[in-house]
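Peer 1: Show me the folded form of this:
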Amino acid sequence: MQVIETLSEGLKRELKVVIPAKDMEAQMNERLADAKDRVRINGFRPGKVPVAHLKKMYGKSIMAELVNEIVRERPTAILTERGEKSATQPEVSMTEDQDEAEKILSAQADFEFTLSYEVIPSFELKSVDGIKVTREVVEIAEDEVTEQIKRIAESARSYEPKKGKAAEGDRVTMDYLGKVDGVPFDGGKDEDAQLVLGSGRFIPGFEEQLVGLKAGDEKVITVTFPADYPATNLAGKEATFDITVKEVAAPGEVEINDELASKLGVESAEKLKEIVRGQIEGQYGSVTRQKLKRQILDQLDGLYQFETPSRLVDAEFDNIWRQINTDLAQSGKTFEDEDTTEEKAREEYRKLAERRVRLGLVLSEIGEKAGIEVSEDEMQRALYDQLRQFPGQEKEIIEFFRKTPGAAASLRAPIFEEKVVDHLLSQIDVTDKVVSKEELMADDEDEASETKSEKKAAPKKKAAKAEAAAEGEEAPAPKKKAAPKKKASEESAE
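Peer 2: Just a heads-up that it's a prediction; the model follows:
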């Protein structure tokens, strides 16, 4: 086999690989000889089939197998011999000329193919002694735990039927029928639907018109669906609802005691407080962790500047750009609405992609030098986390990860990255600082979500989300009321 370098430009490499026809034929003959004792052909005794006959019958198919094996296995060996690591799977190019291909399969022409790839850039790891980060810590007050429990307790609140008129906070049980232009619409009907007045579960204006009604009352109310309502056939339209009130119930008192804990499936009120405190600590801890990681990444970004493989950057940019355009489409906005242009946005998000790729290579090198590995148990836990998110689809997800190239790497990468961050935290100067929850949760986009070079041109909200996604972090979602999801009919009324 002969390997000729035909391109070495920056990180780009191109190799011409030539395997002489006589070597291909020799490998084919070895396989034919091995098959001679096993193949069964009518008219020949076992082991007595002439090799020339086998070659005539199976030569081309064996050569095709050899070609596939070489293309699948040799690139890795070639790069290893050269001491190179490819940033992505090398591209293999072979002849598309049918006559030439026939000659190769007949061992009448050398087998040639081209490898195109980009190498992982080489760089020296720098000392992290100068990296200093601040870990913001929130001291959780007892009042916050109590308030959180009260919010949770709303789901277990009891209601007692009352004879009077419905007031805010009461639960109304009703039948309703929705109409647009006097015609009932799909999903606009329900029976024994329950709604707590003031909960904001139904479309604006619906709940307010139920205040003052009592059991047995009937009423026609008029509302207008929001312009951004998910059902486009209803968005922005005026609708009427025929209401029949079946029951009005007043809310019972919410008390944090063992009885409440029992309703929530916990053995005692103290245990409930302990669980809720742990949940709050976990929520704040994830934000603290995200801010710590951002500080580390920003300082590493300042330490390393080297050429990044364009194919990796292209792939990362495509992911970010796809998310940006999805967000714009969903919000009905344009780049001009975000005080920028598509050209400027592309330039800025390209920088985000380059930053992400560069930092990914740095973290990978740090982790490799530190001997960091992801265990099978950790991979299994990550897979189980995926399965829990999609109940009922476990078999399909397992098959996806088993059969899809690179899918397992998508589970491994974030685990590996977090373990590298843990390693760095053990090496650098970390100062704890007690802050309020408001300070911790402050959405300072200019400082927390954008690098210094990105502040001027990138649209703030989209840049924050894009960089968070690019760095394996989740950007905070805007607050909005959640619609009830109990029944399809109820969703339409909402």
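Peer 1: rest of the way, CA atoms for contacts and neighbours
Peer 2: OK.
Peer 1: quick one: the strands in this structure?
Peer 2: 2-9, 12-19, 91-94, 111-118, 132-138, 159-161, 171-180, 183-196, 218-224, 238-251, 429-435 (DSSP state E).
Peer 1: Summarise which helices and strands the last one is packed against.
Peer 2: It stands for strand 429-435. strand 132-138 (3 or more C-alpha pairs under 8 Å, 6 or more residues apart in numbering; DSSP states H and E).
Peer 1: for the chain, what spans make up the helices?
Peer 2: 21-36, 51-82, 98-105, 142-153, 258-263, 269-303, 310-331, 342-369, 376-389, 394-403, 407-425, 437-441, 460-470, 488-493 (DSSP state H).
Peer 1: Check which residues of the last one are buried.
Peer 2: Right, the one you point to is helix 488-493. Applying a neighbour-count criterion of 16 or more other C-alpha atoms under 10 Å, the buried positions in helix 488-493 are 489-493.
Peer 1: And it, what does it pack against?
Peer 2: Using 3+ C-alpha pairs under 8 Å, 6+ apart, helix 488-493 is in contact with strand 183-196.
Peer 1: 10 Å instead, please
Peer 2: Using 3 or more C-alpha pairs under 10 Å, 6 or more residues apart in numbering; DSSP states H and E as the contact test, the elements touching helix 488-493 are strand 171-180, strand 183-196.
Peer 1: Could you measure from the nearest residue to residue 131 once chain neighbours are set aside over to residue 292?
Peer 2: In this structure, residue 131 finds its nearest non-sequential neighbour in residue 428, 5.8 Å apart by C-alpha to C-alpha, 6 or more residues apart in numbering. Applying C-alpha to C-alpha, to the nearest Å, the value for residue 428 to residue 292 is 11 Å.
Peer 1: And residue 74, by the same measure?
Peer 2: Here the criterion is C-alpha to C-alpha. By it, residue 74 lies 43 Å from residue 292.
Peer 1: And these two? Which one has more around it.
Peer 2: Higher neighbour count among residue 74 and residue 292: residue 292, with 19 against 12, using other C-alpha atoms under 10 Å.
Peer 1: Cross-check the contact I'm expecting between that one and residue 133.
Peer 2: Yes. Between residue 292 and residue 133 there is a contact under C-alpha atoms under 10 Å: 6.6 Å.
Peer 1: for comparison, sequence B:
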Amino acid sequence: MQVIETLADGLKRELKVVIPAKDMQARMNERLADAKDKVKINGFRPGKVPVAHLKKMYGKSIMAELVNELVRDKPTEILSERGEKSATQPEVAMTEDEAEAEKILSAEADFEFTLAYEVIPAIELKDVSGIKITREVVDIAEDEVTEQIMRIAESARTFEDKTGAAENGDRVTIDYLGKVDGEAFDGGKDEDAELVLGSNRFIPGFEEQLVGASTGDEKTINVTFPAEYPAANLAGKDATFDIKVKSVAAPGAVEINDELATKLGVESAEKLKEIVRGQIESQYGSMTRQKVKRQMLDQLDEMYQFDTPQRLVDAEFENIWRQINTDLEQAGKTFADEETTEEEARVEYRKLAERRVRLGLVLSEIGEKAGVTVTDEEMQRSLFDQLRQFPGQEKQIIDYFQKTPGAAASLRAPLFEEKVVDHLLSEVSVTDKTVSKEELMADDEDGNDKPAKTSAKKKSAAKADAAEGEETAEAAAPKKKAASKKKATDDSAAE
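Peer 2: Okay, the predicted model is just below:
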């Protein structure tokens, strides 16, 4: 076999691989000799079939198998011998001329193919002891724990029917029908909907107009959907809602005690406080981790500058660009609304893609040199986390990860990265700084991987950078979006 380098431009490589016809013939003869003792052909005793006859019957199919095997196996072998790592799967090209292909399958011509790929650049690791990290931490006050418990307790609050006018804090049970320009709209109707006045679950102006209503009242209220309402067909529109008040109930008292804890499925008030405090610590801990990681990546980005494989950058850019366009579409906005153009945005987000790829390669090299590994148990836990997010779809998800090439790597990559960050934190200077929760939650809008110019665009960039899940914009019913937000808040606190 002969390997000839035909291109070496930056990270790009192209190789011409030639396997002489005589070598292909020898490989085929080995297969034919092996098949001779196994194949059964009418008219011949076992093991007595002439090789020439076998070649006539099966030669081309055996040669086709050899070609496929060589194309599958040789690229890895060749790159290993050259001491190179390909950034992506090498592209293999063979002749498309039928006459040439026929000669190759007949072992009358050399088998040639080309490999085109980009190498992962050699990265010389640098001393990280000079990296300084400020880790922001929050002291959790008892009042915050109590406040969180009280919010959770709202889900367990009891209500008793009352006579007279509804007040803020009362729960009303209503039927409603929403209309825009006199026409009912999808999702604008509900029956026996329960609404606590003052909870701000419905669109602005809706709840306020129900204060003073009594059981049996029927009324029409006028509201305006917010301009940023997620349903584009309703955003900014005036609407009316025909309301029938079916009952009014006053709230019972809420106290943090063992009875409340039992209602929430916890054995005691002290245990409830312990759980809630732990959840708050976890939430703040995630924010702290994100900021620490950002500082780490920013400083690594300054330390390492090298050419990145463009195919990796292209793939990363496409992921980011798809997210950005999805965000704009869901918000009903254009690049012009964000005070930029599509061309300018492409340039900015390509820089972000290059940064991501470069830092990914650096972290990979650091992890490899440090012996960082991801265990099967950690992979299993990550898979279970995926399954919990999609109840009822467990089989499809497992099949996907078992049968889709590269799917397992998508589970491994974030685990590996976090372990590399942990390794780095053990080698750099980390100083804890106590901050308020407001300071901790403040976005670092000047981060190097948030290239956007406007605040709205920065939000999109942050989403792309953090690889956050999409937020589904629920349309129509005035309660839905706010209600879903409240549920998410309560669920996260009460799990």
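Peer 1: returning to what we had before: wait, which of the strands of the first structure is closest to residue 317 of the first structure?
Peer 2: strand 111-118 (17.1 Å; C-alpha to C-alpha).
Peer 1: mind checking how far the closest one is from the chain centre?
Peer 2: How far strand 111-118 of the first structure lies from its chain's middle: 33 Å, per C-alpha atoms, centre = their mean, to the nearest Å.
Peer 1: what's near enough to touch residue 249 of the second structure?
Peer 2: 158-167, 169-173, 196, 215 (C-alpha atoms under 10 Å, 6 or more residues apart in numbering).
Peer 1: and the helices of the first structure as TSV, adding distance to residue 120 of the first structure?
Peer 2: Shown next, in TSV, are the helices of the first structure (distance: least, C-alpha to C-alpha, whole Å):
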stretch	distance to residue 120 of the first structure
helix 21-36	32
helix 51-82	11
helix 98-105	33
helix 142-153	49
helix 258-263	56
helix 269-303	17
helix 310-331	10
helix 342-369	8
helix 376-389	25
helix 394-403	26
helix 407-425	17
helix 437-441	38
helix 460-470	19
helix 488-493	52
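Peer 1: so which of these gets nearest residue 202 of the first structure?
Peer 2: helix 488-493 (6.5 Å).
Peer 1: neighbouring contacts of that closest one?
Peer 2: Contacts for helix 488-493 of the first structure (C-alpha under 10 Å, 6+ apart): 176-179, 185-191, 193-194, 201-203, 206, 223, 225, 229-231, 234, 239, 241, 483-485.
Peer 1: And these, which of them are buried?
Peer 2: So, by 16+ other C-alpha under 10 Å, the buried ones in the contacts of helix 488-493 of the first structure are 176-179, 185, 188-190, 193-194, 201-203, 206, 223, 225, 234, 239, 241.
Peer 1: sorry, back to before: and for residue 428 and residue 292 of the first structure, which residues touch both?
Peer 2: 132-133.
Peer 1: and residue 12 of the first structure, which of the helices of the first structure is closest to it?
Peer 2: helix 310-331 (9.0 Å).
Peer 1: Pull the contacting residues for residue 61 of the second structure.
Peer 2: Residue 61 of the second structure neighbours (C-alpha under 10 Å, 6+ apart): 28, 55, 67, 105-106.
Peer 1: same thing with residue 19 of the first structure?
Peer 2: Contacts of residue 19 of the first structure by C-alpha under 10 Å, 6+ apart are 1-3, 70, 109-113.
Peer 1: which of those residues show up in the second structure as well?
Peer 2: Retained in the second structure: 1-3, 70, 109-113, out of the contacts of residue 19 of the first structure (criterion both residues aligned by TM-score structural alignment, their matches' C-alpha atoms under 10 Å).
Peer 1: tell me which of these is nearest to residue 124 of the first structure?
Peer 2: Nearest member of those to residue 124 of the first structure, counting by C-alpha to C-alpha, is residue 3, at 28.8 Å.
Peer 1: which residues touch the closest one?
Peer 2: 15-19, 78, 112-115.
Peer 1: Let's have those in JSON lines, adding distance to residue 357 of the first structure.
Peer 2: Below are the contacts of residue 3 of the first structure laid out as JSON lines (distance: C-alpha to C-alpha, whole Å):
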{"residue": "15", "distance to residue 357 of the first structure": "25"}
{"residue": "16", "distance to residue 357 of the first structure": "28"}
{"residue": "17", "distance to residue 357 of the first structure": "30"}
{"residue": "18", "distance to residue 357 of the first structure": "33"}
{"residue": "19", "distance to residue 357 of the first structure": "36"}
{"residue": "78", "distance to residue 357 of the first structure": "25"}
{"residue": "112", "distance to residue 357 of the first structure": "33"}
{"residue": "113", "distance to residue 357 of the first structure": "29"}
{"residue": "114", "distance to residue 357 of the first structure": "26"}
{"residue": "115", "distance to residue 357 of the first structure": "23"}
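Peer 1: Only the buried subset of these, as a PyMOL command please.
Peer 2: To isolate the buried members of the contacts of residue 3 of the first structure in PyMOL, using 16+ other C-alpha under 10 Å:
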select buried, resi 15+16+17+19+112+113+114+115
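Peer 1: Report how many residues lie close to the residue opposite residue 210 of the second structure in the first structure once aligned.
Peer 2: In the first structure, residue 210 of the second structure lines up with residue 210, judged by TM-score structural alignment. Number of residues near residue 210 of the first structure (other C-alpha under 10 Å) recorded here: 21.
Peer 1: Without its sequence neighbours, what residue ends up closest to residue 210 of the first structure?
Peer 2: residue 166 (7.1 Å).
Peer 1: ok, the aligned partner of the one you found in the second structure - contacts?
Peer 2: Mapped onto the second structure by TM-score structural alignment, residue 166 of the first structure lines up with residue 166. For residue 166 of the second structure, the contacting residues are 172, 196-197, 210-215, 247-250, by C-alpha under 10 Å, 6+ apart.
Peer 1: Output these in a markdown table; the columns should cover distance to residue 9 of the second structure.
Peer 2: Below are these laid out as a markdown table (distance: C-alpha to C-alpha, whole Å):
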| residue | distance to residue 9 of the second structure |
| --- | --- |
| 172 | 72 |
| 196 | 67 |
| 197 | 68 |
| 210 | 72 |
| 211 | 74 |
| 212 | 77 |
| 213 | 77 |
| 214 | 80 |
| 215 | 80 |
| 247 | 77 |
| 248 | 76 |
| 249 | 76 |
| 250 | 76 |
